[in-house]
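Enquirer: any chance you can model this:
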Amino acid sequence: MLLHHDLQPGHLLREPAGPRLLIDWELATFGDYLSDLARLAVRLDLDGPTPVLALASRPGPTTETRLHLYWRIHLLADTARSTDRVVRKRAARKLL
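Expert: Prediction:
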């Protein structure tokens, strides 16, 4: 499945009387769609990915486990690679 791979509120646009748009596809890649949902949970600064679980289109027995794994991977990436100090610290706190 094609993933946006940088899903966050700033990339979601909605025209008042028009379509909803998802912009900034430069990091798009193929993979597990739960990775995008986990990234959204990180970008929304949620304490865990469970609130976005309702957006899962094909829930299965491993869905929640995979979502939590991707959430931790995205937190780890933010801790290690973000150029924003606030983002790094916030992600590191959640990993502990």
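Enquirer: only C-alpha atoms from now on, for both contacts and neighbour counts.
Expert: OK.
Enquirer: so how far is residue 75 from residue 87?
Expert: 9 Å (CA to CA, to the nearest Å).
Enquirer: to check against the first, give me the structure of this:
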Amino acid sequence: MAETEPNRVQRNETLLRIFFLGNLTHKQAADYLRQEAEVIRSRQQILDHVENTADWERDDIAVYGHLALEYGHRLMAMNLEWTDWAIGQLDARPARADESG
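Expert: From the prediction side, this is the model:
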């Protein structure tokens, strides 16, 4: 682990899809983001469950397991905050003319 660098290149398919949300209707795009928020909330619940059920007294996970878990908590919190912000951005914009009635 200490001799080689990790591959830090990450592809985020969700973010790629978000980039192309303009191909959908305003409602479809907002619904997609709302669904993503639900997925994130579900993942937060999984992390909470791990935190509440792990054997934190074991030396091998007491410190480093907590570090990894905290990373997950913070990542999910940031993702949810961003998703809520993005939904607000879409909701503040009027629907395109080709989408109305």
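Enquirer: and the TM-score between them?
Expert: TM-score of the superposed chains, computed with TM-score structural alignment, normalised by the length of the first structure, equals 0.35; 52 aligned residues with a CA RMSD of 4.1 Å.
Enquirer: so for residue 87 and residue 75 of the first structure, which sits in the more crowded spot?
Expert: Legend: neighbour count by other CA atoms under 10 Å for residue 87 of the first structure and residue 75, higher for residue 75 (26 against 17).
Enquirer: which residue packs closest to that one, ignoring adjacent ones?
Expert: residue 91 (5.0 Å; CA to CA, 6 or more residues apart in numbering).
Enquirer: just the helices from the first structure, written as ranges.
Expert: In the first structure, the helices defined using DSSP state H lie at 33-43, 63-81, 85-95.
Enquirer: just say which of those is most tucked in.
Expert: Of all the helices of the first structure, helix 33-43 has the most neighbours on average by mean count of other CA atoms under 10 Å, namely a mean of 24.
Enquirer: what packs against that helix?
Expert: On a contact count with 3 or more CA pairs under 8 Å, 6 or more residues apart in numbering; DSSP states H and E, helix 33-43 of the first structure meets strand 2-3, helix 63-81.
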